[in-house]
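Enquirer: Pasted the sequence and its predicted model underneath.
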Amino acid sequence: MKNLLLLAIVVAIFSSCTPTKNKLKIKKVTVKAPFDMPAISYPDFSDCPAFLITDFGAAQGDQQKTSKAIAKAIDAANQIGGASVVIPEGEWLTGTIHFKSNVNLHLQKGAVLLFSDNPKDYLPAVHTTWEGLECYNYSPLIYAFECQNVAITGEGELKARMDFWKNWFSRPAGHMNSLKRLYELAGKGVPVEDRQMVNDTANMRPQFIQFNRSENVLLDGVKITNSPFWTIHPYLCKDVVIRNLQVYAHGHNNDGVDPEMTQNMLIEDCVFDQGDDAIAVKSGRNQDAWRLDTPTRNLVIRNCFVRNGHQLLAVGSELSGGVENVLMDNCAVADGASMFHLVFIKTNERRGGFVKNIYVSNVKADKMREGILGIETDVLYQWRDLVPTYEVRLTPISDVYLENIKANNVKFTYRILGQREMPVKRVGLTNVDADTIREERNIAENLEGFTWDQ
């Protein structure tokens, strides 16, 4: 009763503020690109009130009180049309955080939001995805659904406990059977609300941060440590700015950022150190993506540094909605990093979609396990024999351009494996090379319109 009264008082006070003092601003950032790149909108909460979670009952060492306090503060910020929910210095235990529109989660310097690894803290199940297929699963640790003007900012840290989640890294029989069931449900067009994937054996780990069907999204300044699954997942979003982040996540499937069916996005000045791809550009899988029909479009990545991972830039293999207009510029990979490719575009006969207008420039790297550029059209991993192909749709890939790319040691410079029925078209390399090439320098099958200016 006391907390409800406090919430009512806070809302009443700030509802009476003058509009100019309380109103959040929408800023725009203009980005140059070799394609028509619209200005990207993002929220600015600098003139909005700040709600300290301790004023809503948060207590260090008490997960239940802190979780409830954050939810109440988010509700209050939403009700007045815009405010920052402030996490003060210290470690704060919490369960899932669900955003509402016009809210900034702000972590002060020295603040650590430590997320539980008890799956029950991420129930009830929410409308989310698993590797490109929509379903109801455990809530992402931080989740926004159909929100506008949302942000995570500050100098603090978001950290996931991993003691339990790491037990789900291996894919036992029960997990694989649930993946097959989800694949079949999606392939047959079963409604998403009937794809309930929380059970004793599915073990489908949630994403750390998922902005789902949201607009005007900002992530700025925070450190992110550990993740049960994909780390940052903008899904079906518009206008997203991600900048000045430090990401460290070395669990299974720990991509850094997975833009999926998201349009108008900037990723800049970030440091990535993860167990999988740094930037993994996706657009849904198979029938689900064909139904949603939303390509990932207008993505710029610049001035980022990668300490470790699989690929610097991956496109696919979940690309059935299509990917176009991607620029990566002025990025670097640390010496000694154990990367596979700098750029890897991957698909298979089930995906459909398309890939076009991919530009990568001014990148430096050390030794690569594979090469600088890989394009492969028959990447199925464990799915090759796990489930059947319900419908064959090939992926047209064209207009891929690399410029000023240097690696020290690679297996090959490029390996491009198109399909006879649908060759890869128009690939251009300018000033792309490596000091040492361990095996065959250049590999190409079913490639049309290739140029290489050294």
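Expert: Okay, I see it.
Enquirer: can we go C-alpha only for contacts and neighbour counts from here?
Expert: Noted.
Enquirer: can you give me the helices for the stretch 51-200 of the chain?
Expert: Remark: helices of the stretch 51-200 of the chain, listed N- to C-terminal, are 63-79, 173-187; assignment by DSSP state H, counting those that start in this stretch.
Enquirer: okay, the ones you listed, which one's buried deepest?
Expert: Highest mean neighbour count among those (mean count of other Cα atoms under 10 Å): helix 63-79, with a mean of 22.
Enquirer: give me the element D366 is part of.
Expert: Take DSSP states H and E as the rule and D366 turns out to sit in strand 355-367.
Enquirer: if we can go back for a sec, of all the helices of the stretch 51-200 of the chain, which one is nearest M265?
Expert: Distances from M265 to each of the helices of the stretch 51-200 of the chain were compared using Cα to Cα; the minimum, 24.2 Å, belongs to helix 63-79.
Enquirer: Residues contacting that closest one, please?
Expert: Surrounding helix 63-79, the residues in contact under the criterion Cα atoms under 8 Å, 6 or more residues apart in numbering are 7, 10-11, 51-54, 56-60, 83-85, 92-103.
Enquirer: Just the ones of these in strands?
Expert: Secondary structure assignment by DSSP state E places 51-52, 83-85, 92-94, 97-98, 103 of the contacts of helix 63-79 in strands.
Enquirer: Spatially, which two of those residues are the most separated?
Expert: Across those, the longest distance by Cα to Cα is 22.0 Å; it joins A83 and L93.
Enquirer: Put this next to the first one:
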Amino acid sequence: MDIQPSRRRFLAIGGLAAAAVALPGTPAFADAVDGLANGSSEDPWDRADRIVRSINRPRIPARTVSVTDFGAAGDGVTDCTQAFKDAITGLAAESGGRVVVPPGRYLTGAIHLESRIELHVEEGATILFSTDTAAYLPVVFTRDGGIECMNYSPFVYAYGKHDIAITGKGVLDGQASNEHWWPWTGKTQFGWKPGMPTATADGAALEDMANRGVPVEQRIMGDGHYLRPSFIEPYNCERVLISGITLHNTPNWQLHPVLCTDVIVEDVVASSHGPNNDGCDPESCTMVLIQGCTFDTGDDCIAVKAGKNTDGRRLNAPSENIVIQDCEFLKGHGAITIGSEMTGGVRNLFARDCTVDSTELNEGIRLKTNSLRGGFIEDVHIKNVTMKQVGDAMLLVDFFYGEGAGHGFNPVVRNVTLENVTVGKAKYPVYAVGYADDHISGISLRDIRVANAANPSVIENCDNVTFENVVVNGTPVTIS
């Protein structure tokens, strides 16, 4: 069966016949998408509509089993790891279907999905993930901070699969806390105390291995090391759906699809306030739709990524053709962020009809990079966004994040547009500062209202900046 959207969304677009001439994987579609970066005069929002129409949902057979049929008990105490494994592998052997988690509290270790499997967590069901690190061994092929390695398994994981889904109105609770996983940051606010281990040495060792070209299979972390896994991570998968679920207490990034094609994240509540608890981080993915979600996070709400530094240049895999719509952003750092792990490049990102409904978010649109990341950010289009308040800037383009300037891989940032954006309060409307030898190119603002800005925009080393109908503190602002 085709998994349908949990609620219908009607787009103001033309007939479906247009999709037939521009499907993913066809020359027509590739030419249409490439046209935006090559100066196409087509309205970018027509392009966004085409991307949405063209993303393929997983096809899951209409076969259903309950995890309780395989010995799972919803008492919050019984270890259900084997029951989840048996249900998934048994159903996969019959060409796939839906594994249902009924109401109750189910304790488990890592859950690994197979092709054509849907994990359906019913309302009233909670999957509790073990706090025992051994429950996420053996190590698997993954990424940490944009660098490939062998590490603890993400809590829900799939590698090289197709047609997979995680659905339902239930809860996935990682049980991470100031006692489990979070202290590895080395930060006292997350439970670290002097004498406890941290991830600092492991992170440096992993980057060194990447710089030296050590094969990924030899970059072994896991037991005895302190790099925290992501919560949900489909890696190198096709046709992925994550719909309806609520996430709590995650060890690291919450939703982290990597090298995936045709990804839909819809109606998800990503609510976790631990360290690096980004809401959704599509990395080196293409054809991604994020819609109807609520982000209440300990870091960036959505952060689009594409590998880091030497490893990112080795893989050279961009994130592209991404549409974000009808989302709500609460606490966090940036609402919609690109980077800083964006060495493979990010292009063709569209965000519309979103709300920043918080007084505790730092930036609205946040592009962060530096001269060690390199790569590019191009063709980013934002419209119809309301921001109650941001602590820093409505739009931040940050070339000085992390390592900053002088490392030989200057980034390219060009063609960023904001249209019909309303902000209640901000420190800056725009803060965009390029390098003297590497200018930002093409920032366009139209129909922008910032009711209360503490400071004027800061725009330096930028070319082709245009303001049209931009009003700040009640006064029209132009660029000379």
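Expert: Sure, I can see it. Note that the structure is a prediction, hence the values are computed from the model and not measured.
Enquirer: picking up where we left off before, of all the helices of the stretch 51-200 of structure 1, which lies closest to L394 of structure 1?
Expert: For the helices of the stretch 51-200 of structure 1, the distance to L394 of structure 1 is smallest for helix 173-187, at 16.5 Å, taking Cα to Cα.
Enquirer: Mean distance between the closest one and structure 2 after superposition?
Expert: When structure 2 is overlaid, helix 173-187 of structure 1 sits 1.7 Å from its aligned residues on average, using mean Cα distance after the TM-score superposition for structure 1.
Enquirer: Remind me what that helix packs against, helices and strands.
Expert: Taking 3 or more Cα pairs under 8 Å, 6 or more residues apart in numbering; DSSP states H and E as the contact definition, the neighbouring helices and strands of helix 173-187 of structure 1 are strand 133-137, helix 286-292.
Enquirer: Same list, those, but as CSV with mean neighbour count and distance to V198 of structure 1 please.
Expert: Putting these into CSV (neighbours: other Cα atoms under 10 Å; distance: least, Cα to Cα, whole Å) gives the following:
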stretch, mean neighbour count, distance to V198 of structure 1
strand 133-137, 22, 6
helix 286-292, 20, 20
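Enquirer: that older thread, possible to save the helices of the stretch 51-200 of structure 1 as a markdown table with distance to E131 of structure 1?
Expert: Formatted as a markdown table, the helices of the stretch 51-200 of structure 1 follow (distance: least, Cα to Cα, whole Å):
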| stretch | distance to E131 of structure 1 |
| --- | --- |
| helix 63-79 | 28 |
| helix 173-187 | 10 |
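Enquirer: Identify whichever of those lies nearest to L236 of structure 1.
Expert: L236 of structure 1 sits nearest to helix 173-187 of all those, at 17.5 Å, using Cα to Cα.
Enquirer: I would like the residues contacting the helix or strand that that closest one is followed by, please.
Expert: From helix 173-187 of structure 1 onward toward the C-terminus, using DSSP H and E, the following helix or strand is strand 209-212. Applying Cα under 8 Å, 6+ apart, the set of residues contacting strand 209-212 of structure 1 from outside is 128, 140-147, 217, 231-237.
Enquirer: what about 6 Å?
Expert: Outside of strand 209-212 of structure 1, the residues within contact range by Cα atoms under 6 Å, 6 or more residues apart in numbering are 140, 142-145, 232-236.
Enquirer: who's in contact with E89 of structure 1?
Expert: Applying Cα under 6 Å, 6+ apart, we find E89 of structure 1 in contact with 108, 110-111.
Enquirer: Weed out the non-buried ones from these.
Expert: Those of these that meet the buried threshold are 108, 111, by 16 or more other Cα atoms under 10 Å.
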